[in-house]
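Peer 1: Predicted model follows, preceded by the sequence.
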Amino acid sequence: MTVTSDDAELAGALATAAGELLLKLRADSSLTGKELGNAGDLQSNEFLLAELARLRPGDAVLSEESADDLVRLDADRVWIIDPVDGTKEYGISDHTDWAVHVALWERERDGTSGGLTAGAVALPALAVTYTTDGVPIAPANGLASVPRGDAPRVVVSGSRPPAFSDAVAAAIGGEVLAMGSAGAKAMAVVRGEADAYVHAGGQYEWDSAAPVAVAKSQGLWCSRTDGLALEYNQRDVYLPDLVICRPELAEAILEITRRG
């Protein structure tokens, strides 16, 4: 990989390259299931850490697969990465709903706050990477795996769907669709395959940072289920809930999710 001054471009290149590594591992090794997922996490993490150390040596990194020494709390630039988002899905050969997340958090000039300034979500099995580069939202069904009708779609976790999933779908006259990784669900909204993604419980900063960065760059609504802002590079990285949706649906969805 070559040095680039553009952080969004770098995020995209890193996520794409890590995804290619993961596809090769899945195709060439005899590993399956959890063993494949563990090997993928390790190799992708090692690659991303090495490239960030080489290309952005002054930046800190928060990774799902590395110990957090909290040095990042004093840093002005922090990369937040998930080497394999959807490890379970990655370990199943015919699943495409897994991702690689690379996001950048930067401190504001006043030094008191910060936010996501660049990010990328690679969906390697679909051969596509979404970045915070301002590309317009793709037409519905551009990469849809399931044909859709006219009803709005709310994507949720297949293993841990929120208790309010059906109520959210009813509020917007839609239907619920289960899908794998957070990145896959968020990008389904970005490309128009779905209209909203809601989640409650069991996520951390690396699960949503890159998806939220990309979704925000596309003009989508992103918040916690109570409507408050999603904050990153916090001491406690547990960030269990979120709403990503088309802006016109936010009010109706939050009216439900605020109740828990």
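Peer 2: Structure received.
Peer 1: When you work out contacts or count neighbours from here on, use the C-alpha atoms and nothing else.
Peer 2: Fine.
Peer 1: part of a strand, is A103?
Peer 2: Yes - A103: assigned to a strand according to DSSP: H, G, I helix; E, B strand; the rest coil.
Peer 1: Next up, the contacts around the residue lying closest to it once chain neighbours are set aside.
Peer 2: Distances taken as CA to CA, 6 or more residues apart in numbering put G119 closest to A103, at 3.9 Å, once the chain neighbours are dropped. With contacts defined as CA atoms under 8 Å, 6 or more residues apart in numbering, the neighbours of G119 are 7-8, 11-12, 101-104, 131-132, 209-211, 213-214.
Peer 1: please redo it, this time with the cut-off set to 7 Å
Peer 2: G119 sits next to A8, A11, V102, A103, L104, T131, T132, A210, A213, V214 when contact means CA atoms under 7 Å, 6 or more residues apart in numbering.
Peer 1: Put this next to the first one:
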Amino acid sequence: MMEDRRWQKDLDLIRDAARQAGEVALGFFGQSPEVWWKNEGQSPVSAADFAANDRLLSVLRAARPDYGWLSEENDDDHARLSADTVFVVDPIDGTRGFIQGATNWCVSVAVVHKGAPVAGVLFAPALGEEFYAAIDGPALKNGKTISVAEHRPDDVLNIAASAEMVNKFEPEYRKLLSRVKHVPSLAYRLAMVADGRIDGTLVARNSHDWDLAAADLILFRAGGSLVETDGSRLVYNRETVKHATLFAGGESVIKSLLRQAHSG
């Protein structure tokens, strides 16, 4: 019970921090913020990312100085590996969309304890949406409980996935799939699975802890899961923060997608 209260207090803390960071980022939205390119020009980062990250860092580290820290916008401090509990943050998940004026970007903040997320929030200020959960409670969107969509075998499967990934599936199975429009923010895409707007998503190799941790917990508490090809759930705060190909959805959707992945 003590642990339960602890994670609820952490959830309250990260919700407040995410709202503050979201308001900071919103001040840059649509204002053509300065942009730099990292990862050999493959990934943009804007002045808004840095400003939102600074707010998260100042609020969260002041409140929990003993927690480790992992953020997309800070150099990796491997001291986090010796910490039982770590903040895992992405100040703007979906920066490319943010720069282009898309509204479905979000601030992603998770508390990870011994490799598993125990509190998570996704705040999408341009949409007025907040998704959040603690390990012992329901997944909520703007205060209302959410759950993954129910899916029957003969239903069309609405998924977010690249054509390249879908084309690896059997032709007959592909006829049952309907691909949704690309969602630049991976975290927001997982939130769409959690609240039942889409049935599932495939995640290409090399996503990172900060893209996933908060959304993973929200999806789990909504009755779904995010798994590796062998069906196992993810472990966070390892030395490497990158992940292999992943699958997300409700139980029946996961089983269906994994069968196809293994048949290829």
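Peer 2: Alright, I've got the coordinates. Predicted, not measured: the structure shown is a model, and the values here were computed from it.
Peer 1: How close are the two chains, by TM-score?
Peer 2: Here the TM-score for the pair of chains, by TM-score structural alignment, normalised by the length of structure 1, is 0.82; 236 aligned residues with a CA RMSD of 2.6 Å.
Peer 1: Secondary structure of the residue nearest to A103 of structure 1: a helix, I assume?
Peer 2: No - G119 of structure 1: not assigned to a helix; according to three-state DSSP it is strand.
Peer 1: any idea how far the aligned residue in structure 2 for it is from A62 of structure 2?
Peer 2: Using TM-score structural alignment, the partner of G119 of structure 1 in structure 2 is G120. When CA to CA, to the nearest Å is applied, the distance between G120 of structure 2 and A62 of structure 2 equals 18 Å.
Peer 1: same question, D49 of structure 2
Peer 2: The gap separating D49 of structure 2 from A62 of structure 2 is 20 Å, by CA to CA.
Peer 1: So if I had to pick from these two, which one is more boxed in?
Peer 2: Per other CA atoms under 10 Å, whichever of D49 of structure 2 and A62 has more neighbours is D49, with 26 against 10.
Peer 1: how about the strands in the stretch 1-150 of structure 2?
Peer 2: 35-38, 43-46, 68-71, 85-93, 106-113, 116-124, 129-134, 140-141, 144-145 (DSSP state E, counting those that start in this stretch).
Peer 1: Which neighbouring elements make contact with the first one?
Peer 2: I take that to be strand 35-38 of structure 2. Here strand 35-38 of structure 2 touches strand 43-46, going by 3 or more CA pairs under 7 Å, 6 or more residues apart in numbering; DSSP states H and E.
Peer 1: List the neighbours of the strand it packs on that are in contact with it.
Peer 2: Counting by CA under 7 Å, 6+ apart, P33, E34, V35, W36, W37, K38, T95, R96 sit against strand 43-46 of structure 2.
Peer 1: Neighbours of the last one, how many?
Peer 2: It refers to R96 of structure 2. Neighbours around R96 of structure 2, by other CA under 10 Å: 18.
Peer 1: what's the counterpart of it in structure 1?
Peer 2: With TM-score structural alignment as the criterion, R96 of structure 2 matches K88.
Peer 1: Contact partners for its match?
Peer 2: G33, K34, G37 are the contacts of K88 of structure 1 under CA under 7 Å, 6+ apart.
Peer 1: related to what we said a few turns ago, format the strands of the stretch 1-150 of structure 2 as a markdown table; extra columns: distance to A244 of structure 2.
Peer 2: Shown next, in a markdown table, are the strands of the stretch 1-150 of structure 2 (distance: least, CA to CA, whole Å):
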| stretch | distance to A244 of structure 2 |
| --- | --- |
| strand 35-38 | 21 |
| strand 43-46 | 19 |
| strand 68-71 | 19 |
| strand 85-93 | 18 |
| strand 106-113 | 19 |
| strand 116-124 | 17 |
| strand 129-134 | 25 |
| strand 140-141 | 28 |
| strand 144-145 | 30 |
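Peer 1: for those strands, which one sits closest to V183 of structure 2?
Peer 2: Closest to V183 of structure 2 of those is strand 85-93 (CA to CA; 10.8 Å).
Peer 1: and the angle for the closest one with strand 116-124?
Peer 2: 20 degrees (axes from the mean of the first three to the mean of the last three CA atoms, to 10 degrees).
Peer 1: what does strand 85-93 of structure 2 rub up against?
Peer 2: 49, 52-53, 67-72, 80, 105-114, 185, 187, 210-211.
Peer 1: tell me the average deviation of it from structure 1 after fitting.
Peer 2: For strand 85-93 of structure 2, the mean distance to aligned residues of structure 1 following superposition is 0.6 Å (mean CA distance after the TM-score superposition for structure 1).
Peer 1: if I look at the aligned residue in structure 2 for L55 of structure 1, how far off is L56 of structure 2?
Peer 2: Under the alignment (TM-score structural alignment), L55 of structure 1 pairs with A63 in structure 2. Counting by CA to CA, the gap from A63 of structure 2 to L56 of structure 2 is 11 Å.
Peer 1: Next: A163 of structure 2.
Peer 2: In this view, A163 of structure 2 and L56 of structure 2 are 36 Å apart by CA to CA.
Peer 1: More neighbours: which of those two?
Peer 2: Using other CA under 10 Å as the criterion, A163 of structure 2 and L56 rank with L56 on top: 27 against 9.
Peer 1: Report the contact partners of that one.
Peer 2: Per CA under 7 Å, 6+ apart, neighbours of L56 of structure 2: A17, A21.
Peer 1: picking that back up, list just the nearest of the contacts of K88 of structure 1 to G192 of structure 1.
Peer 2: Closest to G192 of structure 1, out of all of these and judged by CA to CA, is G37, at 28.5 Å.
Peer 1: Compare the contacts of G119 of structure 1 with structure 2 and list the ones that remain.
Peer 2: Counting by both residues aligned by TM-score structural alignment, their matches' CA atoms under 7 Å, the contacts of G119 of structure 1 that remain in contact in structure 2 are A8, V102, A103, L104, T131, T132, A210, A213, V214.
Peer 1: Thank you, goodbye.
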